[in-house]
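K.L.:
Sequence plus predicted model, see below.
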Amino acid sequence: MIIVTGANGHLGRAIMERLLQRVPAARLGVSVRDPEQASALAERGVRVRRGAFDDAASLRHAFDGASHVLIVSINSTGEAAVRQHEAALEAARAAGARRVLYTSHMGSNPASRFEPMRDHAATEASLQRSGVAFTSLRNGFYAASALMLLERALETGKLVAPEDGPVSWTEHADLADAAVIALTDEARLDGVTPPLTASAALDLGDIAAIASELVGRSITRVTVSDRAFREDMVSHGVPEQRADLFLGMFAASREREFAAVDPTLERLLGRAPMSMRHYLTARLSR
C-alpha cells in the first residue's frame, strides 16, 4: 500500500489525484490531521486515517501495511519540524515500508541562509542514516510563491522587495507528477535527486517584466534594503520571526541557492515543465 501524508494540502492533493489515475484506490492510503477533510478520497475507496506528526501512535496506525510512504514536508521550521519528520520516518520504518519518499527542496543545505533549507538537509541526513531505501525529492521553488510576491504589485504597480537572485520557479502540478513517478517506478529516482526544476531561473525583475506584458501596464521592480522591507512587513502585522524567515529567503537567493536548472524533471515528465510565463499567463488571466 502507498501511503501519502498531507493529502489535504496543495501538493498532497495533486499527488493523490494523479495516483488514483495509475493505482487502484484499494492500494492507496492517506495520513491526515483531519480525516473529515479527506472524505472525498474515502468515498473513492482510499483508506483515510488520522496521522499527526506530533502523535507517534497515530502515525503508526496510519502507516500500517505500507510498502511506500511519501512524507510531504510540514509547513513549519526549526528543530520541531525536523523532529516531526523523523517521527514520520520512524513510523514508516516500524510499519515495514520498503521505501520512504520525502518532499525536500532544491536548496537543501545545512549552511543555507533560509531556515527551511537547513531543516530539509537535516531530514535528508536522517533518511540516509535510517537504513531504509529512500528518495528525497529536491523540488524546485514553488511558482506559487512568486505569485504571492506579485499580489501587491498588481495593485500598486510596484514590486517592492530586497535585492534577490535567480530562482528556478517550478509548478506544483509538475512536481506532483514527479512524485507519482517516484512512487510507482522505483528505478527512476533513488536517494537524493538532482534539483527537480523548470527550465529557467528568473529573478523578480524578470517576473515583473513578464507580469507587465501580461496585464498590459507597467509593474516596476523596486529594490529596498532588508531593514526597510522588514519594518514594512512588521508594520503590516507580520510577526517579527516570520519577517526574519522571509528575509532569509532573499538572502539565500542572492547567493544563488535556488538558481540551479536541471533537466531531470523534463526527462521524468517526457515534456517540458511549465514555464513561469505560462504559469503567470494562466493565473493572471483569471
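P.N.:
Perfect, I can see it now.

K.L.:
going forward, measure contacts between C-alpha atoms and count neighbours the same way
P.N.:
Fine.

K.L.:
wait, what's in contact with residue 229?
P.N.:
With contact taken as CA atoms under 8 Å, 6 or more residues apart in numbering, residue 229 is in contact with 161-162.

K.L.:
now it: how far from residue 163?
P.N.:
Relative to residue 163, residue 229 is positioned 10 Å away (CA to CA, to the nearest Å).

K.L.:
Which residue ranges of the stretch 1-150 of the chain form strands?
P.N.:
2-5, 28-32, 47-50, 68-71, 99-105, 133-139, 141-142 (DSSP state E, counting those that start in this stretch).

K.L.:
Residue 192 is nearest to which of those?
P.N.:
Closest approach to residue 192 among the strands of the stretch 1-150 of the chain is made by strand 133-139 (4.7 Å; CA to CA).

K.L.:
Who are the packing partners of that closest one?
P.N.:
On a contact count with 3 or more CA pairs under 8 Å, 6 or more residues apart in numbering; DSSP states H and E, strand 133-139 meets strand 99-105, helix 115-129, helix 172-184, strand 191-192.

K.L.:
Just name the most buried of the ones you listed.
P.N.:
Comparing the helices and strands packed on strand 133-139 by mean neighbour count (mean count of other CA atoms under 10 Å), strand 99-105 ranks first with a mean of 24.

K.L.:
Alongside the first one, take a look at this:
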Amino acid sequence: MIIVTGASGQLGRAVVERLLAREPAEQIGVSVRNVEKAQELKERGVRVRRGDFEDPASLDYAFEGASKVLIVSSNTFGETTIRQHRTAIDSARRAGVSRIFYTSHMGSSPTSLFQAMVDHAATEAALRDTGVTFTSLRNGFYAASALMMLGNALETGELLAPEDGPVSWTAHADLAEAAALALSEEALDGVTPPLTASEALDLADIAAIAAELTQRPMRRVVVPDTEYRAGLVAHGFPEEGADMYMGIFRASRRGEFSRVDPTLARLIGRAPKSMRDILKEMTSPAR
C-alpha cells in the first residue's frame, strides 16, 4: 500500500489524485490530521486514517501495512520541522516500508539563507541515517509562491518586493505528477536532480509577462528589506515568520533557486508548465 501524508493539502491531494489514475484505490492510503477533510477520498475507496507528525502513535496507525510512504514536508520551520520529519521517518521505518519518499526542495542546503532549505537538508540527512531506501524529491520552487508575491499588482500596476534573483518557478500539478510516477514506478532513487520547469525568472520578468498578458503596464518596484519586513509584521506576520520569509529574497539573490534541469520534463513526458502558462490561466477573462 502507498501512503501519502498531508493529503488534504494542495500538493498531497494532487499526488493522490494522480495516483488514483495509476493504482487501485484500495492500494492507496492517506494520513491526514483531520479525517473529515478526506471524506471524499474515503468514499472513492482510499484508506483514510488520522496521522499527526506530533503524535507518533497516530503515524504508526496511519502507516500500518505500507510498502511506500510519501512524507509531504511540514508547513512549519526550524527545529519543529526537523523533529516532525524525524518522527514520520521513524514511523515509516517501524512500518517496514521498502522506500520512503520525501518532498524536498531544489535549494536544500545546510548553508542556505532560507531556513526552509536548511530544514530540508537536515531531513535528507535523517533519511540517509535511517537505513531505509529513500527518494528525496527536490522540487522546484512552487509557482504559487510567485503568484502570492505578485499580490494585488494586477490592480495597482506595481509589483513591490525586495531585491530578488532568478527562480525556477514550477507548478504544483507537474510536481504532483512526478511524485505519483516516482511512487508507482520507483523511477527516481536517492536525492533527485532539481525537478524544475525549463526557465528561471525573477520578479521583473514576471511583471513583464503579466503586463504583456493583461495589456496593462506593470512596474517592478524594489523595496528595501527592512521596509518590506516591517510591512509584513504590520500585516500580522509574527517576527520570526517575517524573518523566515525574508530569507526567500536573500537566498534568491545569491542564486540558490536559479538552476533548471530537464529531469522533470523527462519524467512526465512533456514540457512542464511555464510561468507564462500559469499567469495566462490566472489572467484569462474566463476565470
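P.N.:
Yes, it's here. Here the structure is a predicted model, which means the values were calculated and not measured.

K.L.:
so what's the residue nearest to the spatial centre of structure 2 up against?
P.N.:
Centre of structure 2 computed as the mean C-alpha position; nearest residue by CA atoms, centre = their mean is residue 142, 5.9 Å away. Residue 142 of structure 2 sits next to 169-172 when contact means CA under 8 Å, 6+ apart.

K.L.:
Next one: the nearest residue to residue 86 of structure 2 once chain neighbours are set aside from residue 88 of structure 2, what distance?
P.N.:
Excluding the flanking residues, the one nearest residue 86 of structure 2 by CA to CA, 6 or more residues apart in numbering is residue 126, at 6.7 Å. With distances taken as CA to CA, residue 126 of structure 2 is found 11 Å from residue 88 of structure 2.

K.L.:
likewise residue 213 of structure 2?
P.N.:
Residue 213 of structure 2 sits 43 Å away from residue 88 of structure 2, going by CA to CA.

K.L.:
Repeat that for residue 122 of structure 2.
P.N.:
In terms of CA to CA, residue 122 of structure 2 sits 14 Å off from residue 88 of structure 2.

K.L.:
Check residue 59 of structure 2 too.
P.N.:
Counting by CA to CA, the gap from residue 59 of structure 2 to residue 88 of structure 2 is 7 Å.

K.L.:
List the residues that are in contact with both of the two.
P.N.:
residue 53.

K.L.:
and the residue lying closest to residue 204 of structure 2 once chain neighbours are set aside, what helix or strand is that in?
P.N.:
Computed as CA to CA, 6+ apart, the closest residue to residue 204 of structure 2 that is not its neighbour in sequence is residue 220, at 5.4 Å. According to DSSP states H and E, residue 220 of structure 2 maps onto strand 219-222.

K.L.:
Can you spell out which helices and strands pack onto that strand?
P.N.:
strand 158-161, helix 203-214.

K.L.:
Could you pull up the residues touching residue 254 of structure 2?
P.N.:
By CA under 8 Å, 6+ apart, the contact set of residue 254 of structure 2 is residue 165.

K.L.:
actually residue 109 of structure 2, not the one I typed
P.N.:
Contact analysis of residue 109 of structure 2 by CA under 8 Å, 6+ apart lists 117-118, 120-121.

K.L.:
Could you let me know which of the residues you listed ends up closest to residue 21 of structure 2?
P.N.:
For these, the nearest to residue 21 of structure 2 is residue 120 (29.0 Å; CA to CA).

K.L.:
Map that closest one onto structure 1.
P.N.:
Aligning on TM-score structural alignment places residue 120 of structure 2 opposite residue 120 in structure 1.

K.L.:
I'd say its match and residue 108 touch.
P.N.:
Yes. Counting by CA atoms under 8 Å, residue 120 of structure 1 does reach residue 108; the two are 5.4 Å apart.

K.L.:
returning to that earlier point: between residue 213 and residue 88 of structure 2, which has more neighbouring residues?
P.N.:
residue 88 (28 against 15; other CA atoms under 10 Å).

K.L.:
count of residues packed around the residue lying closest to the more buried one once chain neighbours are set aside?
P.N.:
Excluding the flanking residues, the one nearest residue 88 of structure 2 by CA to CA, 6+ apart is residue 53, at 6.1 Å. Residue 53 of structure 2 is flanked by 25 other residues according to other CA under 10 Å.

K.L.:
Next: the one 3 residues further on.
P.N.:
Counted with other CA under 10 Å, residues neighbouring residue 56 of structure 2 total 16.
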